[in-house]
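>>> Predicted structure and sequence below. I'll ask about it afterward.
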Amino acid sequence: MRLAVFLEQYEKGGVDTHLLNLITGWEAAEDSFDIYCNREHKGLGLITEQSTGRACIVTYDSVAYDCVKRKLPKPLRFLLYPFFPFFFCLQYLQAKKLLRDKSYDVLLADNGGYPGGWGVLASIIAARNLRIKRRTLLVHHAADPPRRLWGGFERAVDHAVARACTDIVAVSKATRETLIRHRRIASREAAIQVIYNSVSLASNANTDSDINLRRAYGIDAEFLIGMVGRVEQYKGQEDLIKGFADVPPALRDKMAVVIIGGGADTEVERLRSLAATLGIIDRIHFTGFLNGDPKSLISQLDLLVVLTRDFEGFGLTLGEAMAVDVPVLATSVGAIPEFIDSNCGVLIPPASPMHVTAALAEFASEPAPWRERSNNARRVINSFSVEKMARQFRNVFTR
């Protein structure tokens, strides 16, 4: 079986990790993968390096509206907006040219949210017209409601995508629900299959897995609290900083916070300024992006915190923490409650520094129950293996 995977991403993230896990867990040696990835994607190097010997990487220069818009000065960007459908047509023609005459059995259109990468949606429609037998749309995050100005056009694309897909896969029930509620991409729940993400239990030999967080950042606190992921407002780093500041000083002095991940300089500086204003800058450490094995980094934490404010499709860092016996504190949003309950983690409402304060104080006072939950979590996450996920996808492609 010959498979094509079509990506349109710009930042490193969980979509990359999911794809690499899928290829790693693929057990049918006779099958082959071609990965089509836009050159502008910051995760392209990671995909190329870690898929060596398992997949062929085909790069292309994206003609997407968002890609072209980024190259223009901000005052001129609004001039492109009326031409959005034109750019989608260009993406369709580009995908059709890339996929033509390759004799693929399967196209996996690997998207973040929905509509997400419009080139990914265009590839599905192109694959149908090229008569590729299996055409699967994979959605990792929430579906957004159609925009007002282009709502009619977006609904037309939704209809074309639904007709072009032989299969639609969501990484969680919560993601599936947003596709049905916001986009009506399927008329009934059973039309969208859920295949949960996997968590690799093996360490990654291609990363600097020997990074020691405490030594590198001069941390001598009893408890190391960490967040791992891109620094963005919806990720809730601000809620952690505000909540940590209100922990009683006797308990706060036992803890230090490390925020691992890159982000816009303006957002990082805003958070640094907030920590300084609250008088806790000496206990908050921003590392930027670290090319370390995520599980190796997470295993050094005493508590992993995920405070996403609105929606989380699966929460890969949570799964990685569960795999290495690190307690987790997370917001009850999106798919997180689907695999974390009170027996294996602590869930709190989103955008609530007050609940963060209470949870951190409880952890610093009595960590034993949190560690007991992490032991339960390890047993839960063992069922999310890369091999199981890969088999489920192959079943979709071959049925």
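In hand now; what should we look at? Numbering: from 1, shown residues only.
>>> From here on, just use CA atoms for contacts and neighbour counts.
OK.
>>> any idea which helix is longest in the protein?
helix 84-99 (DSSP state H).
>>> Residue 286 - that's part of a strand, no?
Yes: counting by DSSP: H, G, I helix; E, B strand; the rest coil, one finds residue 286 located in a strand.
>>> dump the residue contacts of it.
For residue 286, the contact set (Cα atoms under 8 Å, 6 or more residues apart in numbering) comprises 258-261.
>>> swap the cut-off to 6 Å and go again
Residues counted as contacts of residue 286 (Cα atoms under 6 Å, 6 or more residues apart in numbering) are residue 259.
>>> do residue 356 as well
For residue 356, the contacting residues are residue 243, by Cα under 6 Å, 6+ apart.
>>> hang on, it in a helix?
Yes: counting by three-state DSSP, residue 356 falls inside a helix.
>>> secondary structure element for the residue sitting furthest away from the middle of the chain?
In the chain, residue 250 marks the outermost C-alpha relative to the chain mean, sitting 36.0 Å out by Cα atoms, centre = their mean. For residue 250, the element it lies in under DSSP states H and E is helix 249-252.
>>> putting a second one here so we can go through both:
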Amino acid sequence: MKIGIDVSSAVNQTAGIGRYTGELVAKLLEMDGRNEYVLHSFFGDASDLAARLGLPLSRIYVHGFNGRALRSYLLGLKLIGRTPNHLIRKVDLFHVPDFSFPAPKGIPSVLTVHDLIFLRYPEYFTWANRTFMRQIAKFSAHNASAVIADSYSSKQDIIEYLSIPEDKISVIHLAAGSQYVPAARQQIDTVLGGLGITEPYLLYVGTMEPRKNIATLLKAFSYCIGSMRDFPYRLVIAGSKGWLYDDIFKLVEELKLNEKIIFLGFIEDNILPALYSGAEAFLYPSIYEGFGLPVLEAMACGTPVVCSDVSSLPEVAGDAALLFGPRDVEQLAAHILSVIENSQLRSSMIEKGLVNAERFSWEKTASDTLQVYERLG
């Protein structure tokens, strides 16, 4: 079978959907010796992705597009809501890992829907953005031959908001990458020294935007400072600036936390394992996640996790994290203080987290995805 995969999201992006796409393609090619893969990129050069991931070029065909083809793609998307067939190299099946790129007509297709936050929490998006995504998501999901969800939580959202039959949806979990393991002390010290982190710290990793609920995190951190004499910890926030990020800096000023918070901006993957490993705890107060990869990454690095109890996060965290209501500042603060002050609890959380992270693997993700392909092929 000749399988086409849209890798547009992975060409210029190593986080989120881009990471999922890259990890999936790499594992499929490693495990699957029977099928041929055609990588399509509508934005950027898929050859660069193949080189970055070390993909065996003898087993794949990389299909890219020039400016004229790109204009044709965008026109087709606008007029018919589909990727024009003449832009797709002949394949037996086409997988779209990002629902904003609808599959072409007449080809069995697989669509991955990671989350539907724009339908669950429309207030976090502009009218134009959520309207476009709602239309594309509904059209793409209804016309796909099969739909993959990252979690059972996302599956329920797909059924409720897109009216997709349950038997059309397969839940296939993601996983932490193989680089996420407890880092050696020397590696931690080297990375922290390079980042200018010299004191014990609590860590958040993720985009700075409203749905990540960083405001609750800042308020809980401030509460901890007021509750513990000589509170020695900094709060390290690692992630790109997203929509309405200015509100976060305003709150830092209001809470007088300027001297206690370190904003690192975007951090490359090769640094993250040491950053996770060096943290006293990883804090993830998100309002909504389709999966919540940072929770697993932190656990795999041997770091205790405190996360919110909504959407997919309890499903991913299992019994290894301390959970809190995403708007409950005092509960989050209490959990932070418990991890800091109770060494027995901390050790137990580290052990449980390492075990929990092993429940997930990219090998299983790829294997389960291949089963979906084979059912259609």
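Now that the structure is in, tell me what you want to look at. Being a predicted model, the structure only gives us computed values, none of them experimental.
>>> Check which helices and strands the longest helix of the first structure sits against.
helix 118-129 (3 or more Cα pairs under 6 Å, 6 or more residues apart in numbering; DSSP states H and E).
>>> ranges for the strands of the stretch 251-377 of the second structure?
For the stretch 251-377 of the second structure, the strands defined by DSSP state E, counting those that start in this stretch occupy 261-265, 281-284, 305-308, 322-324.
>>> Mean distance between the regular element (helix or strand) spanning residue 33 of the first structure and the second structure after superposition?
Using DSSP H and E, residue 33 of the first structure maps to strand 32-38. Mean deviation of strand 32-38 of the first structure from its aligned counterpart in the second structure after superposition (mean Cα distance after the TM-score superposition for the first structure): 3.1 Å.
>>> got the angle between that strand and helix 84-99?
Computed with axes from the mean of the first three to the mean of the last three Cα atoms, to 10 degrees, the direction of strand 32-38 of the first structure lies at 150 degrees from that of helix 84-99.
>>> Distance from the chain centre to strand 32-38 of the first structure, please.
Centroid separation between strand 32-38 of the first structure and its chain, computed with Cα atoms, centre = their mean, to the nearest Å, is 19 Å.
>>> cool, stretch 386-399 of the first structure as well?
How far stretch 386-399 of the first structure lies from its chain's middle: 20 Å, per Cα atoms, centre = their mean.
>>> Can you pull out the residues in contact with it?
With contact meaning Cα under 6 Å, 6+ apart, stretch 386-399 of the first structure is reached by 21-22, 25-26, 198, 200.
>>> cool, and stretch 17-33 of the second structure?
By Cα under 6 Å, 6+ apart, the residues outside stretch 17-33 of the second structure that reach it are 9-10, 366.
>>> Now flag whichever of those is closest to residue 209 of the second structure.
residue 9 (20.1 Å; Cα to Cα).
>>> Out of the strands of the stretch 251-377 of the second structure, which one sits most buried?
strand 281-284 (a mean of 27; mean count of other Cα atoms under 10 Å).
>>> Which residue comes closest to residue 275 of the first structure once chain neighbours are left out?
Distances taken as Cα to Cα, 6 or more residues apart in numbering place residue 281 nearest to residue 275 of the first structure, at 4.8 Å, with adjacent residues excluded.
>>> Count residues in the vicinity of the one you found, would you?
18 (other Cα atoms under 10 Å).
>>> Could you report the distance from the equivalent of it over in the second structure to residue 234 of the second structure?
Taking TM-score structural alignment, residue 281 of the first structure has residue 258 as its aligned residue in the second structure. Noted for residue 258 of the second structure: a distance of 10 Å to residue 234 of the second structure, by Cα to Cα, to the nearest Å.
>>> Residue 18 of the second structure matches what in the first structure?
Using TM-score structural alignment, residue 18 of the second structure pairs with residue 16 in the first structure.
>>> residues contacting residue 96 of the second structure?
6, 111.
>>> That one -> the first structure?
So residue 96 of the second structure corresponds to residue 109, using TM-score structural alignment.
>>> Go through the second structure and flag its longest helix.
helix 127-143.
>>> against the first structure, where does the following helix or strand past that helix fall?
As assigned by DSSP H and E, the chain's next helix or strand after helix 127-143 of the second structure is strand 146-149. Counting by TM-score structural alignment, strand 146-149 of the second structure lines up with residues 167-170 of the first structure.
>>> Identify all contacting residues around the matching stretch.
So stretch 167-170 of the first structure is contacted by 136-139, 176, 192-194 (Cα under 6 Å, 6+ apart).
>>> That one vs the second structure, average distance?
Stretch 167-170 of the first structure versus its aligned partner: 1.1 Å mean (mean Cα distance after the TM-score superposition for the first structure).
>>> And that stretch, what's buried?
Within stretch 167-170 of the first structure, the residues that count as buried by 16 or more other Cα atoms under 10 Å are 167-170.
>>> Export those as JSON lines, with columns for distance to residue 5 of the first structure.
Shown next, in JSON lines, are those (distance: Cα to Cα, whole Å):
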{"residue": "167", "distance to residue 5 of the first structure": "14"}
{"residue": "168", "distance to residue 5 of the first structure": "14"}
{"residue": "169", "distance to residue 5 of the first structure": "14"}
{"residue": "170", "distance to residue 5 of the first structure": "16"}
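>>> which residues in the first structure does stretch 321-328 of the second structure match up with?
Taking TM-score structural alignment, stretch 321-328 of the second structure hits residues 345-352 over in the first structure.
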